[in-house]
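Q: mind looking at a prediction? Sequence and model below.
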Amino acid sequence: QDTEIQRKMERELRLREGACKLLAACSRREQALEAAKSLLVCNSRVLAYMAELQRRKEAQVLRRTARRPSDAGPTDERLPCRGTVCISDLRIPLMWKDTEYFRNKGELHRCAVFCLLQLGAEIHDTPMVLVDRTLTDICFESAVLFSEAGPDFELKVELYSAGLAGGSAQGSTPRKLATRLSTSLGRSSGKRVRAAMDGAPGSPPGNGGTSPLLLPAPSVPGPKFHLLAHAVLSLAEVQDGFRTHDLAIASNEESSFWLPLYGSMCCRLAAQPRCMAAPVTSGFLRLQQPGAEAQSGARLYCVLRGTDLLCYHDPGEAEAGLEPALTIAVNKETRIRAAEREGRGQPHGMAVTNRYGGEEVTHTLLAESRAEAQRWMEAFWQHFYDMSQWKQCCDELMRIEVPPPRRPPAMLPRQGSLYHEMAIDPSDDIEAVTDILTQRAGGRVPGTPPWLSLFEEPPLHATPSGRATSPSPPARRPWGRPRTLSLDA
C-alpha cells in the first residue's frame, strides 16, 4: 500500500511540473485558468499523500512499541466496516447588492471558481464555473464519490476563486502594483519587492507566495486561485435529502477574488456502509419450530445483509434475487443469544429476538457445527458494531448517485450577449444569419428554415393584357446605423 501511495505521489509531481510549464506557455485565459487549477489540485494531492504516508508510519511504530497487545479488549480491536460517501447537488448562494443584480449598475465583477473536496488522502475537484452578478447561486450538480470512508470521516469542502479583472488572465492588480513599486523604489529595492509580490518563497500567501499548502508556489505569470470559503462535513451531517450547512468565509471584500457569499451551502450528503450495501455473511441454517425436535426444522440458505436476515430455500433463489421465504429483522433493537445445547451430537445455533408492537418474537436458527455457529455469532456481533458506528446510515439504505464519466473541461462561456456582437446590414440579413448559424454548428450547413419563405420575393402577377409584372421595388431606407439582430430569443 505504501508503494501505491508513493507511485501516486510521483505521478502528481510530474503533473505539477507539466502544469507549471503549461501555465507559463499558454496565452488564452481559459487555458491559463485550467492550468492554474490543475496546479493547485496537484499540490493538494501531493500533501495528502505525504500526510497519509506519515500516518501509516506512525501507526507501524505504535504497533511495534506496544508492550502487551492483548491488553486491548475485543471492542477496541474490532474495526468498523468502510463505506461510500457521496456529495451531490452542491449549491452556494450569492448575496449581490440590489444595484448590481437588479439595476445592473457598477463595475462588472467576474471570477472563476471551483470546489476541492477531500476525504482522507482522496481528493476530487469540480468543473470550473464562471461567476458574475447575473448568477444567484454557484452550482456544482455532479456527484462526487469517496469509496473508502470510515464512520469517523471528515469531508473538507473548499471553494477557490480567481478574479478576472479586466478580462485578462495575465494582468492583475497586484502585478501592476508590483511593477509601479519596482520603478519607483529603484532597481535593487524594486526587484526585491517585485519578487516578493510575484510569488517568491516567503511572500504573503494572498499574493501567490508560500501558500497554506506548504509547497513552494512557482513564480509563473498567470491567474492564481485563492481560498474563498471552506466547510467540514462529518457523519452527523449525513441525511437522505438536501440540507444546509455553514460555510466559513476566508476572504474579505477587498480581495480581487471576493464574491458575496451568504455564509452557507446546500448539498445532499449520503453514505452507504458496506454492511448495508453488500452481504455480510451467508450459509445454511435450520429454522427450529417451537416445541419441535432439532432436526425437524426447515433447512434454509440465509444471507445477512443490511437490516434483514434473508432466508431462501436454496442459493439459486438468492442469486436470482427472488423473494425470500422468510425475512427476519436485524436492527439496533434486535437481541441475539447463543442457543447451544450440552451433550454429544446436539446442534448449536442462535436465538434472534425482535419486538413487533408489544409482543416479542424469537426465531431459533441452528447451525451444522459449533464452528459454523461461532462464525455466525461473530458476523452478528460485527454487524451490530458496524451499525452502532455508522448510526443513522444503517436505519435504511441511502440512495447513492453514480457520477457520469468526467468530460474534458469546456471553454468558458462568451462574455456578454450575442446581440452586442452582431452588426448586420439590412441588405444582407438572411445571409449573415445563416453564416453565423453555420459557424456555431461546427461548419454544418443547416437546412432551409420554414420562416425563410416570409422573406422570399412574391410571385409575378398577370395583367389583363397577358403581361407578367413584378411588384414595385420597396422604398429605399434612409442611410443610418446598421440594424442589429439577436439570436438569443
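A: In hand now; what should we look at?

Q: going forward, measure contacts and count neighbours with C-alpha atoms only.
A: OK.

Q: name the residues that touch stretch 373-383?
A: For stretch 373-383, contacts defined as C-alpha atoms under 8 Å, 6 or more residues apart in numbering pick out 78, 80, 275, 280-281, 338, 348-350, 366-367.

Q: please compare the first structure with the one that follows:
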Amino acid sequence: MSTDLLISKPVNKEYDLEQKIEVEIKMREGSARLLAAARHRAQSLEAARALLTSNERMSAYMAELQRRKKESSNKPSLPVSAARVSLSDLRIPLMWRDSDHFKNRGDYRRFAVFCLARVGTEIHDTALLCPVDRALTDVTFPDVLIFNNVPAEFEVTLEIYSHILQEDLSIASTPRRIKRSIHSSISRTVGKRLAASLRDELNSGEIGPHFELMASARLTLDDTDDNIHTHDLILNNLENKNHSLPLFGHFCCRLAAQPECVTKEACSGSIILDGQTCWARIQRFTLQAWDSRKLADEEQSPFSILPINRETLIQRSKSSSRELRISNTIEGSEKMTTIRLETADEAQKWLRQLVAHAKDHLRWRHAAETIQDVPSIESARNSFISNKRQGSLYDETPLIESVETDYAATRPTVHEIFGLTPSTSLSSCSSTSSPPSLRSRSLSTSGARKSGSATLRSHWPFSNKNHD
C-alpha cells in the first residue's frame, strides 16, 4: 500500500503540471487574439506583456515536466521544509544625462517597462509602467510578489523587460510619418540611427510590441532581510543600443522569507513535561506548553517555552523508550528538560518532529533567528491598490551623512545645498537661475563637520548591502 502511494504522488503532481500548461496555452491564445485586435497602445502593451508572461510560464512548466519524467518515481521523497517568500519595494534607478533630466532636453526616448520574478516554476509579473522617460529618475513598482512552498535553497530570478515607444516621439505619431519627416526634424546622425531602427521595426513582420530583456539579477536566502537593500544587475547587451533602457546597474528591493513552521504548528499533543501533564505544541522554533488545550486554542501565554534551534540537543532517553531529553545552553549553563509520551510510537513521532524542527532552524539560518514579515495575499493586493509612486531618488537622498548623531540632525540635503524650497524639485531649476555654488555651500558646512569631528560616509542608496 505504501508503495502505491509513493508512485501515485508524482503522477498527481505531473497531472497538476499538465493542467497548468493547458491553462497557459489558453491564456496565450487569448493574449494573441487580443494583440491582433488591439487598436490602442495600452491594449497592445498589456497584451504583449501577458503573452510574454504566458510563454515564460509554459516553458518553465514543460521543462519541469520533462525533468520529473526523467527522474525515477519509485524513490520516496523526504519532506522538505518550505517558506513563503515576498519581493516588494522594487525600485530601479535610471541613468540619464544632466541635460536630459534637469533641462528636459536631449534624449527623446520613452519606454514601457515591467519585470518578471521567478522561483522554480512559479513566475509572477509586475504592473506595466508606461511611459518611462527622461522625467523619471527611477522606476518604482508597487507590486508585492508572493511565492509559496519555497525551499531554503531557493533562487529568485528577476528580469527587467522594456519596449521603446517609437510612436511616442513628439515629431510624429507613427513610425512611417517619423521616417518621412526625419530630414526636417532632427540631425543627420540621429536621423540615420532612428531611420535604421524604424526600418527594422517595419520590416520585422512581428505583430504588436516586442519586449526585450534589459537586465537580470539572482537573489538567494542570503539576500533576505526585513529592510530594503541594494543589489547588482546583470545588464544585457542589445544589438540596437537605442532600444536599451538607461539602467544604473543596481536596483533596490525588499526580499523576505518566512518559514512555514513560524505560522503552522509542526506537532501538538498531550505530554508530560518535567513531571507535569500539559498540552504542547512545536512551532516558531520553540516547544510551547500550556496547562490545557483550551488555553492553547485561546492563544493564552504558555507557561513554558523551550527553544528548538540548531544548538538544541535532542535524544531519546536511555532509561525509557517513551522519554525524550532536550538540552539547551542558556546563558552559559546547560538546561536539561525531559518530556514523556504515552507510547513509544508517540515518542518516536515527537523525536522526529523535534529533530526536523532543529534542522529547519539550521537550514533557514538568519531567517529563522529573526522572523521576517511576509504579507498575506490580501494585504499584498491592498498595498498594490493604495500605494502611490514615491518621489525621486535624487530629491530624497541626502548627499552626505554623519555617523555622529549631533551632525545627523543638521546634515544638508539636496534641497538645502541647491537652495530649493521643500516644494521645489531639482528638475524645476532653470538653466538661467544662479543658486549659490556647491563649493561655497560645502565650505559653509565644513565648520560644523570639523567641530563635530565626525567621519563622513556615502549615503547614496546604490551602495551594496555589505556597505550599509
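A: That came in fine, so what should we check first? Bear in mind the structure is a predicted one, so any value in this text is a computation, not a measurement.

Q: from the contacts of stretch 373-383 of the first structure, which is closest to Ser88 of the first structure?
A: Cys275 (22.4 Å; C-alpha to C-alpha).

Q: quick one on the thing from earlier: so which of the contacts of stretch 373-383 of the first structure comes closest to His230 of the first structure?
A: Using C-alpha to C-alpha, the contacts of stretch 373-383 of the first structure come closest to His230 of the first structure at Pro80, 28.3 Å.

Q: translate that closest one into the numbering of the second structure.
A: When the second structure is aligned by TM-score structural alignment, the residue opposite Pro80 of the first structure is Val80.

Q: now swap in Gln54 of the first structure and tell me
A: Matched to the second structure by TM-score structural alignment, Gln54 of the first structure sits across from Gln66.

Q: again with Leu269 of the first structure
A: With TM-score structural alignment defining the correspondence, Leu269 of the first structure maps onto Leu255 in the second structure.

Q: average gap between the helix or strand harbouring that match and the first structure?
A: Element membership for Leu255 of the second structure (DSSP states H and E) is strand 250-259. Its aligned residues in the first structure lie a mean 0.8 Å from strand 250-259 of the second structure after superposition (mean C-alpha distance after the TM-score superposition for the first structure).

Q: where in the first structure does the helix or strand just after that strand fall?
A: Scanning forward in sequence from strand 250-259 of the second structure by DSSP H and E, the next helix or strand is strand 267-273. Mapping strand 267-273 of the second structure onto the first structure (TM-score structural alignment) gives residues 281-287.

Q: what's the answer for stretch 14-22 of the second structure, then?
A: Taken onto the first structure by TM-score structural alignment, stretch 14-22 of the second structure occupies residues 2-10 there.

Q: now do the same contact list for Ile7 of the second structure.
A: Ile7 of the second structure touches 73-74, counting by C-alpha under 8 Å, 6+ apart.

Q: list the contacts of the lengthiest strand in the second structure.
A: With DSSP state E setting the assignment, residue counts place strand 82-93 as the longest strand in the second structure. Applying C-alpha under 8 Å, 6+ apart, the external contacts of strand 82-93 of the second structure come out as 137-152, 228, 247-248, 250-260, 374-375, 393.

Q: do that again at 6 Å, thanks
A: Residues from elsewhere that reach strand 82-93 of the second structure (C-alpha atoms under 6 Å, 6 or more residues apart in numbering): 137-141, 144-151, 248, 251-260, 374.

Q: so the strand or helix carrying Leu437 of the first structure matches what in the second structure?
A: According to DSSP H and E, Leu437 of the first structure maps onto helix 429-440. Aligned using TM-score structural alignment, helix 429-440 of the first structure spans no residues in the second structure.

Q: hmm, back to that, report the secondary structure state of the match of Gln54 of the first structure.
A: Assigned by DSSP: H, G, I helix; E, B strand; the rest coil, the conformation of Gln66 of the second structure is helix.

Q: thinking again about what came up before, show me what the helix or strand following the longest strand of the second structure is in contact with.
A: Next along the chain after strand 82-93 of the second structure, taking DSSP H and E as the criterion, comes helix 98-101. Outside helix 98-101 of the second structure, the residues within contact range by C-alpha under 6 Å, 6+ apart are 105-107, 134-135.

Q: what about 7 Å?
A: Under the criterion C-alpha atoms under 7 Å, 6 or more residues apart in numbering, residues 105-107, 134-135, 427 lie in contact with helix 98-101 of the second structure.

Q: got a winner among those for most neighbours?
A: The most crowded member of those, judged by other C-alpha atoms under 10 Å, is Arg134 (26 neighbours).

Q: contacts only, for the nearest residue to Val85 of the first structure once chain neighbours are set aside.
A: Leaving out its chain neighbours, the residue that sits closest to Val85 of the first structure by C-alpha to C-alpha, 6 or more residues apart in numbering is Ala271, at 4.4 Å. Contacts for Ala271 of the first structure (C-alpha under 7 Å, 6+ apart) come out as 83-86, 238, 393, 398.

Q: what separation do you get for Ala271 of the first structure and Met398 of the first structure?
A: The gap separating Ala271 of the first structure from Met398 of the first structure is 7 Å, by C-alpha to C-alpha, to the nearest Å.

Q: so how far is stretch 303-314 of the second structure off the chain centroid?
A: Put simply, stretch 303-314 of the second structure sits 32 Å off its chain's centre (C-alpha atoms, centre = their mean, to the nearest Å).

Q: apologies, that question was intended for stretch 370-385 of the second structure.
A: With C-alpha atoms, centre = their mean as the basis, stretch 370-385 of the second structure stands 12 Å off its chain's centre.

Q: so what does Leu310 of the first structure match up with in the second structure?
A: Counting by TM-score structural alignment, Leu310 of the first structure corresponds to Gln288 in the second structure.

Q: that match sits in which helix or strand?
A: Assigned by DSSP H and E, Gln288 of the second structure falls within strand 286-290.

Q: fine by me, thanks again.
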